[in-house]
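Student: Sequence plus predicted model, see below.
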Amino acid sequence: MIAIDTTFFAHSEAKNKKLTYSTSIFTADLLDAFVQLGAAGNFCLIVNFNHVDFFKERFPAYKIVAAKWWPVTLLYKLTRGKKTATKLIKKCGAFRKIAEKCGAKAIWFPYAMNETFVRTNLKTFATIHDIYRIHHGTQKEAAKFTEFINDKTTSLITISNYTKNDIINTTGCKKDIPVIPNSIVFDVSRQQKVPGLEQKKYILDLNAYVEKKNPMTLLKAFNLIKNKTDLNLVFCGGYKEDSIWNKMQEYIQVNQISSRIKLLFRVKDEERNWLLANAALFVTPSLFEGFGRTPVEAAICRIPVISTKETSLFEATQGLCNYVENATDEKELAELMLNIIENPQEEKQLEEIAKKLACIYKAENCAKLYILSFRSYI
């Protein structure tokens, strides 16, 4: 049996019974796929003590092991859930003991970072989504992450060849690192219209409001073509940096384009599906992705997609979409957007792209690759 660390799932996700972070969605898709393959009995889930009810309801096929330490559970009880302090469970050594006593032969960390990873005596697998922290974190964070990556006791898995090569070139890692892409799973038929939007009358960007997602370049590009199209621009994200959010708001007000822009935050899954299914054009101006899920989702929905070629995006979209060469050049992006709006792609071409990507990122196919990597321990 293999233990799977799911303690990185956010408290808000467990409380609201809604997954909003890409790493949680990635893990949930694989857990569901293991069930479809009849393999759930080979795994147990180590979950935060205050997430047990959520995981039992969401993943009933799995054995659930609660990660707890009495000072933390007491604090949680005394503050009526206001203070969780669950990170201390990993820091104090309680998580390691729980993992080693749960009956598993190995442990898998689906989201392996400095703050999520714990060394145990079990055979260890760790999925690395990206090494953004090494490039842009503090010197201490970078050194700790590099040390973890080169730990001889841990087998690494990456979600893209970009991340694999980045690890090798940046850290000098000599390990054999298999690449297993993220699966793409969503039932786009479950939809709820977003008030104030018309079908096929908007350009869509589904990304967090953070600097590395580069929303300002798209905003500036739209401003350049706003008088040449009747399409509006819709941003939608589940996380935001106040500095970027405020910068976007200021730009919108200064350029008097508030009637043409919508900034949506943490919409329902059904609303997100509706946004994807009914966009006229999808644009991702991102500067950094370990994988790049949202443009693939849009392409599977047969929506024309514009992407940058930064990091893993060209790989994730299989080179099947439309691309800008300079990710921060709003003039180049504006020109490409207008060209696609005025010269729409044929439905047959969009359908072929959708079928190819849906097959590549089918959850069961990705789950089989993980099972193959774990085969000696299940």
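Tutor: Arrived safely, thanks for sending.
Student: okay, CA-based contacts and neighbour counts for the rest of this
Tutor: Noted.
Student: quick one, strands of the stretch 51-200 of the chain?
Tutor: 63-67, 106-109, 123-128, 154-158 (DSSP state E, counting those that start in this stretch).
Student: for those strands, which one ends up most surrounded?
Tutor: A comparison of the strands of the stretch 51-200 of the chain by mean neighbour count, using mean count of other CA atoms under 10 Å, puts strand 106-109 on top with a mean of 24.
Student: now that one, how far from the centre of its chain.
Tutor: Chain-centre distance of strand 106-109: 20 Å, with CA atoms, centre = their mean, to the nearest Å.
Student: who's in contact with it?
Tutor: 1-6, 99, 116-117, 122-127, 377 (CA atoms under 8 Å, 6 or more residues apart in numbering).
Student: ok, those residues vs Phe148, which is closest?
Tutor: Phe117 (8.5 Å; CA to CA).
Student: number of nearby residues for the closest one?
Tutor: 20 (other CA atoms under 10 Å).
Student: Quick one: residues contacting it.
Tutor: Phe109.
Student: What of Asp230?
Tutor: Lys201.
Student: SS state for it?
Tutor: Taking DSSP: H, G, I helix; E, B strand; the rest coil as the rule, one finds Asp230 in the coil state.
Student: Could you do Leu204 as well?
Tutor: Under three-state DSSP, Leu204 comes out as strand.
Student: Between all of the contacts of strand 106-109, which two are at the greatest distance?
Tutor: Thr116 and Tyr377 (21.9 Å).
Student: I figured Ile261 was touching Lys226, is that so?
Tutor: No - contact criterion CA atoms under 8 Å: Ile261 and Lys226 do not qualify, at 10.3 Å.
Student: Please enumerate the shared neighbours of the two.
Tutor: Joint contacts of Ile261 and Lys226 (CA under 8 Å, 6+ apart) are Asn232.
Student: Could you check which of these two is surrounded by more residues?
Tutor: Taking neighbours as other CA under 10 Å, Ile261 and Lys226 compare with Ile261 leading, 20 against 17.
Student: Grab the nearest non-local neighbour of the more buried one.
Tutor: Leu233 (5.0 Å; CA to CA, 6 or more residues apart in numbering).
Student: Relative to Ser258, how far out is that neighbour?
Tutor: Computed with CA to CA, to the nearest Å, the distance linking Leu233 and Ser258 is 10 Å.
Student: then this one, side by side with the first:
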Amino acid sequence: MRIGIDLTFIRPDHTNGGTESVIKNLMKGIERLQMKGEMTDEVLFFIHTSLYKEYRRTFPSLKFKPYKMPGKHALRMILFQTLYLPKLANKEGIDVMFFPTFQTGLNRFDMPVVCDPNDIQFRYYPDNFSKAKWIYYHIFYKSSLKKASRIIYISDYVKGSYEKYYKRYIKDKGVTLYTPIDFRLLSKEQGMTENLKKMIKPGDYILSINSLQKHKNLITLLRAYERYINDFRDKGEIPEKRLILAGARCNSANEIDDFIESHDLTDFVTVTGFLKEEEIAWLYQNASLFITTSTYEGFGMTPVEAMAAKCPVISSTETSLPEATLNMVTYYENAYDDRALYEAIKSELAIKRNTPKEMKAINERREAVESKYNIDKVTADYLRVIREAAGVSDASGVAGDSGVAGIQSDTGVAKKGKNEDEEDLYRGLYRYSRERSEENGKKMPGSEEEFIEYVKSNPETDRQSLKERAIALSGIRNQVGLRKIAKKLPQGVQDKLRRVFS
């Protein structure tokens, strides 16, 4: 089966906030399932040429269909989704389309549509939007919900929101699937990049990672932090912790800049702008405290990532935040009460983190979120819903305990021949080995194509050299290590490996 995924919503300046992070994690999950041989479906990503090279570098094993269209982002997105994508999806043989946002164009598709519309902030905070933008959102949300065969809600809170405002369009369509999160970068110690060295002063800091939007309520955080540093100023001392605000500049950026300058906080507050994933991971890992003051979240990924990085978290109790953080962090009320937040900051910073009790609590929080939002598990759930929308049994696309599933005869796709099937096997082995090596801080010494070429150029009976080559390429020193990797692969792939390596 062929799945089409639309990436036209991504802005070239990466000001999409959490929606882009979510789709990147889903793409990582798809790549991981393909690497492990647990997915037989083809996935094609539709993307604008301005972003194609960047995403191709990030996801070299995924397939993209770049399109070229001039004009500003919003207009070209609507035109492409409405006039061109339905025809292009047909031409590419797409069986089901998945849209990671509410933006699906105004036309209908000949195949089923699955939509993850995210939250409906514009309904709760209409003053944050112009009248024209509010009408635009309302039209496009309604259009997407009406045409969708299945709707994915990123939290139970979001599900309740849609039941309140769009009940007539969502009946029997929806399922709650939490956001897939890639915790690998957070589990490995990151180095400080040159970019961070230029902007981050030495010393301890409090961290907030959010796009600079009004509903993120960062002025309340700045007011609370001002109370905190005034405790030191009154004593003629230098504040122990600085404040770092990391995230793309959006509709509240100028207000934040003005507040920092007018309240003489320039020496103590750093606003980083958009950062790379590795840089964000470093900030999480080295922060003394993470704070989110948001007044509206459909999910709330950043406090969850902070929990996984073993960083203490203070959160508001608004919307989905307690749900996403599993009611396991420190909360303050109400979200706009800077004094209450200030008191929470003082209390959290006073706690000694190296006691057995605290270390246990920190590890329990990390384990809870890593289990709940496991990227492989949640990605497989997304794919299951997408396949169900197309009327295809999930067993034929994502492998379960029984091993790699075959292709259903009713999909109209012929089964692969033996040579092509074996090539996929070795390609999957190489990719899975590469992933394990990277997790252990090692770099694969050869390319995937080099390995496949080596397999093809050696006679099938030359099994010992083949094993040695696979071991060398995967950075594993002995066959025991290779067998450990094989045990983590689906049963069907394990059986094939035994036949080839026996």
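Tutor: Structure received. What you see is a predicted model; the values in this text were computed from it and never measured.
Student: which one of Leu233 and Ser258 of the first structure has more residues nearby?
Tutor: More crowded of Leu233 of the first structure and Ser258, by other CA under 10 Å: Leu233, with 25 against 13.
Student: host element of that one?
Tutor: Following DSSP states H and E, one finds Leu233 of the first structure within strand 232-237.
Student: which bit of the second structure covers that strand?
Tutor: Structural correspondence for strand 232-237 of the first structure: residues 242-247 of the second structure, per TM-score structural alignment.
Student: Next: stretch 269-289 of the first structure.
Tutor: Counting by TM-score structural alignment, stretch 269-289 of the first structure corresponds to 277-297 in the second structure.
Student: List the residues that contact Thr163 of the first structure.
Tutor: Here Thr163 of the first structure is in contact with Ile128, His129, Asp130, Ile131, Gly290, Ser312 (CA under 8 Å, 6+ apart).
Student: can you pull the buried residues of stretch 152-171 of the first structure?
Tutor: With burial defined by 16 or more other CA atoms under 10 Å, the residues of stretch 152-171 of the first structure counted as buried are 154-164, 166-168, 171.
Student: in the stretch 151-300 of the first structure, which spans are helices?
Tutor: In the stretch 151-300 of the first structure, helices defined by DSSP state H, counting those that start in this stretch lie at 161-171, 215-225, 242-254, 269-278, 293-300, listed in chain order.
Student: Between the ones you listed, which one is closest to Gln192 of the first structure.
Tutor: helix 269-278 (4.8 Å).
Student: For the closest one, name the packing helices and strands.
Tutor: helix 293-300 (3 or more CA pairs under 8 Å, 6 or more residues apart in numbering; DSSP states H and E).
Student: so what's the equivalent of Tyr166 of the second structure over in the first structure closest to, chain neighbours aside?
Tutor: Correspondence of Tyr166 of the second structure to the first structure, assessed by TM-score structural alignment: Thr171. Using CA to CA, 6+ apart and skipping residues adjacent in sequence, the residue nearest Thr171 of the first structure is Thr146, 6.1 Å away.
Student: tell me how far the ends of the match of stretch 269-289 of the first structure are from each other?
Tutor: 21 Å.
Student: ok, now stretch 46-64 of the second structure?
Tutor: 6 Å.
Student: got the contact list for it?
Tutor: 4-8, 12, 27-28, 31, 43-45, 65-69.
Student: What subset of those is buried?
Tutor: The buried subset of these (16+ other CA under 10 Å) comprises 4-8, 27-28, 31, 43-45, 65-67.
Student: The stretch 251-400 of the second structure: strands as residue ranges?
Tutor: 269-273, 289-292, 313-316, 330-332.
Student: when you compare where the longest one runs with where strand 205-209 runs, what's the angle?
Tutor: Taking axes from the mean of the first three to the mean of the last three CA atoms, to 10 degrees, one finds strand 269-273 of the second structure and strand 205-209 inclined to each other by 30 degrees.
Student: mean shift of strand 269-273 of the second structure relative to the first structure?
Tutor: Taken over the aligned residues, the distance from strand 269-273 of the second structure to the first structure averages 1.5 Å (mean CA distance after the TM-score superposition for the first structure).
Student: Ok, the shortest one next?
Tutor: Between strand 330-332 of the second structure and the corresponding residues of the first structure, superposition yields a mean separation of 0.6 Å, by mean CA distance after the TM-score superposition for the first structure.
Student: for that strand, packing partners?
Tutor: Against strand 330-332 of the second structure (3+ CA pairs under 8 Å, 6+ apart) you get strand 313-316, helix 338-350.
Student: according to the alignment, the longest one goes to what range in the first structure?
Tutor: Pointing back at helix 338-350 of the second structure there. By TM-score structural alignment, helix 338-350 of the second structure lines up with residues 330-342 in the first structure.
Student: which residues are contacting that stretch?
Tutor: In contact with stretch 330-342 of the first structure (CA under 8 Å, 6+ apart) are residues 217-218, 220-222, 224-225, 228-229, 281, 304, 306, 324, 326-327.
Student: now stretch 431-445 of the second structure: which residue numbers in the first structure?
Tutor: So stretch 431-445 of the second structure sits over no part of the first structure, by TM-score structural alignment.
Student: related to what we said a few turns ago, just give me the neighbour total for the residue nearest to Thr171 of the first structure.
Tutor: For Thr146 of the first structure, using other CA under 10 Å, the count is 20.
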